[in-house]
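Novice: Have a look at this prediction, sequence included:
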Amino acid sequence: MAKLPTPATMYSALLRHDPTYEGVFWLGVRTTGIFCRPTCRARTPNRENIEFFAAPSDALHAGFRPCRKCRPLDHGRKPPPLVEQLLAAVEREPGRRHRDAELVERGIDPSTARRQFKRYCGMTFQAYHRARRMGVALSDIRKGKTVLDSQLDQGFASGSGFREAFARIVGTPPSQAGSLGVLHAKWLETPLGAMLALADDRGLHLLDFVDRRGLEQSLTLLQRRLRARVLPGEHPVLTQIVRELDEYFQGTRLMFNTPVVLTGSPFQLAVWRALQNIRPRTTCSYCELAVKIGQPAAVRAVGRANGDNRLSIIVPCHRVIGAGGALTGYGGGLWRKQKLLDLERSITADSC
């Protein structure tokens, strides 16, 4: 994760519209829900209304949409008509899915769309759309609002777009969610990027990076199995994990005491419990993990269960490596896996 300059330095660069900071940071404006380049010529917002990001994808996951004036996804050239068409389609309905079959029905070749979008915006269309959709759906959680169905008029094409995204991810419209249980949600900022935490009175059910590709599927599956809806708000379990994560990243904690709830098949539960037994500052191969659960031939299945883990860091799937010692298979990105391992190796017993 890129290290940002200080907020004072970035705001000063924004006031000067300093072109030397192009590509160094992007800024989101809370009052409009838009994110911009540091050289944007729109009216400069007040400092308290600004949030800084190291990458456009971070701003998208935080619920901001691209500024139409400075075009923060552009690279100094006009976007191809196909890219403009796709960007407009997402903004019209941020919560709607745009599957390959639908693109074909509109006369768009999916492979061409992926190639042009990647070349122009630095990410595939599906990656952009997923980030935008998740940003919309998680916006209230991030802001700490108490009612997910409240009218959102900051940064979204319409309130109905949010409700559609909510229904797709939560599994039911807000108006029909009254009979479900409740998972309290909190957006956490960490040195390795934003995370989402879900908890109830039993413990922590989910802790994951918001830009992980499988997060949306994890949310859908978890809520279906628990028959629960997600509501932002405080909870003692969330307060505890925030404190313990802060201590972990500050290098004063290696073990977590936050109660967790594992929800999965018997095989998945066996793998996740084995993960919990991998000590800090040590690693384990997929083969070794398969032996530990008594199924030495199930290496691939162990790998899949490892990837299905919903409790990043606490259930330490980042400590599982390839047979030759190489870093492999981490949903949050191999760079995060390396950072976590390096952090844990730097923490001494005396410091925690």
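Specialist: Received, thanks. Numbering: from 1, shown residues only.
Novice: all contacts plus neighbour counts: C-alpha atoms, from now on.
Specialist: Will do.
Novice: Tell me how far the residue lying closest to Ala323 once chain neighbours are set aside lies from Arg319.
Specialist: Spatial nearest neighbour of Ala323, excluding adjacent residues (CA to CA, 6 or more residues apart in numbering): Ser285 at 5.4 Å. Distance of Ser285 to Arg319, given as CA to CA, to the nearest Å: 8 Å.
Novice: Find residues that contact each of the two.
Specialist: Among the neighbours of Ser285, none is also in contact with Arg319 (CA atoms under 8 Å, 6 or more residues apart in numbering).
Novice: Leu188 is in contact with Ala194, correct?
Specialist: Yes: in this structure, Ala194 is within contact of Leu188 by CA atoms under 8 Å, at 5.6 Å.
Novice: Burial check on the spatially closest residue to Pro316 that is not a sequence neighbour, number of neighbours?
Specialist: Nearest residue to Pro316 in three dimensions, chain neighbours excluded: Leu275, at 5.9 Å (CA to CA, 6+ apart). Each residue near Leu275 was counted by other CA atoms under 10 Å, and the total is 23.
Novice: take the one below as the second:
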Amino acid sequence: MIDVTSNANEYYQALLDRNSEYEGVFFVGVKTTGVFCRPTCPARKPKFENCEFFSTAQEALLASFRPCKRCRPLSSPNEVSEIVQKLVQAVEEEPEKRWKDKDFQALSIDASTARRQFKKRFGMTFVEYARARRMGLAMKHIREGESVIDAQLATGYESSSGFRDAFSTIMGLPPASAGARKVLKADWLDTPLGPMVACGDEDALYLLEFVDRRGLEREVERLRQKMKAAIVPGTTPVLRSIEKELAAYFNGKTLTFQTPLQLLGSPFQQRVWKELQAIPPGATKSYSELAEAIGKPTAYRAAANANGANQLAIVIPCHRVINANGELGGYGGGLTRKKWLLRHEQQYSLDAFHRP
């Protein structure tokens, strides 16, 4: 069980705020009901004196608490519902399909439920998701040399003006200009600390961030502009690779990553990011030590800014940089996650050291 005297007040406030930054960091057992919940549970909040805090779901189970049926603490945060899985599969089977109410009825799915669940999962409604997927398919046809009219018909549009407007809205340019346009796929990955969004193409990973990171939308827009790329829902072998490696990381099987990365930054930023990757799991460096390591000892503020500009959370371990006085410093994903990641890596490294 967590050290209640040092953390209970902090965790109780996170529970009241339904703060997603604390997902996976603690679970709360409610003495009056006998259930335990995740920090973002929508149920009515218990009084402080009726709460017992745990670092893992297993600890809560061993203390005789049963899992809450509303927040389902034994599943991943924002775990994909059966409805979302079913509809995503349907889109992949017929990506050119234009969905109508009768299509939802055929699958015994309420259209408003689909809209709400997709909005929660992807930040867009199902219709927006399906349209973006369809435009990604149209982009693929055009880049492979097909005419715009063929791409229009292949994706189910009878009206050329309707196709052009939809394409321009999602892709950021008209279909006639799309031949050389780059396409990045975006996928949502579940982790014990909350969902992350990953963007990449067939060759490399460009972005990996926690979904609730402040300024994420601006990051995605900067990526789109810098790469002159359309970003659409989907997956690639690179995104499947990072999903597997993140699962291994959180399970404590390995703390290293082999997925190829695309680093988009100035030469100075890239030097900082390369140095971050050289910090061993379980170790930390201060911002001044980071600046010294790249041969710029007086540029610790610039090194800190480059650290904050990292768009590949966990994989490029900016969470391993702390203040010279030992305090955590900043972290885009939230200081609670930073603390958890450092503790996780230190524990893994300790276990590996004692392993025969």
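Specialist: Happy to help now that I have it. Since this is a predicted model, take the numbers as computed values, not measurements.
Novice: Please work out the TM-score for the two chains.
Specialist: Superposed pair, TM-score by TM-score structural alignment, normalised by the length of structure 1: 0.56. Supporting alignment: 235 aligned residues with a CA RMSD of 4.2 Å.
Novice: Overlap in contacts, Ala194 and Leu188 of structure 1.
Specialist: Common contacts of Ala194 of structure 1 and Leu188 (CA under 8 Å, 6+ apart): none found.
Novice: Between the two, which has more neighbouring residues?
Specialist: For Ala194 of structure 1 and Leu188, the more surrounded residue by other CA under 10 Å is Leu188, and the numbers stand at 20 against 17.
Novice: Would you map the helices across the stretch 151-300 of structure 1?
Specialist: For the stretch 151-300 of structure 1, the helices defined by DSSP state H, counting those that start in this stretch cover 159-170, 215-226, 236-249, 266-276, 286-292, 299-307.
Novice: winner for burial among those?
Specialist: Of all those, helix 159-170 carries the top mean neighbour count, a mean of 21, counting by mean count of other CA atoms under 10 Å.
Novice: what angle sits between that helix and helix 215-226?
Specialist: Computed by axes from the mean of the first three to the mean of the last three CA atoms, to 10 degrees, the angle separating helix 159-170 of structure 1 from helix 215-226 equals 70 degrees.
Novice: helices and strands around helix 159-170 of structure 1, which ones?
Specialist: For helix 159-170 of structure 1, the packing partners by 3 or more CA pairs under 8 Å, 6 or more residues apart in numbering; DSSP states H and E come out as helix 125-143, helix 215-226.
Novice: Let me see the residues that make contact with stretch 247-256 of structure 1.
Specialist: 190-191, 244, 280, 314, 343-344, 346-347, 351-352.
Novice: Show me those that map onto strands.
Specialist: In strands, defined here by DSSP state E, the members of those are Thr190.
Novice: Just the buried ones from the contacts of stretch 247-256 of structure 1?
Specialist: Buried by 16 or more other CA atoms under 10 Å: 244, 314, 343-344, 347, out of those.
Novice: Report the two of these separated the most.
Specialist: Across those, the longest distance by CA to CA is 15.9 Å; it joins Ile314 and Ile347.
Novice: so how far is Asn277 of structure 1 from the residue of structure 1 most remote from its centre?
Specialist: What lies farthest from the middle of structure 1 is Gly294; by CA atoms, centre = their mean that is 33.5 Å. Look at Gly294 of structure 1 and Asn277 of structure 1: by CA to CA, they are 15 Å apart.
Novice: can you check Gly23 of structure 1 too?
Specialist: Distance, Gly23 of structure 1 to Asn277 of structure 1, by CA to CA: 42 Å.
Novice: Comparing those two, which residue is more hemmed in?
Specialist: Gly23 (14 against 10).
Novice: Report whether that one is found in a helix, as I expect.
Specialist: No: counting by DSSP: H, G, I helix; E, B strand; the rest coil, one finds Gly23 of structure 1 to be coil, located in no helix.
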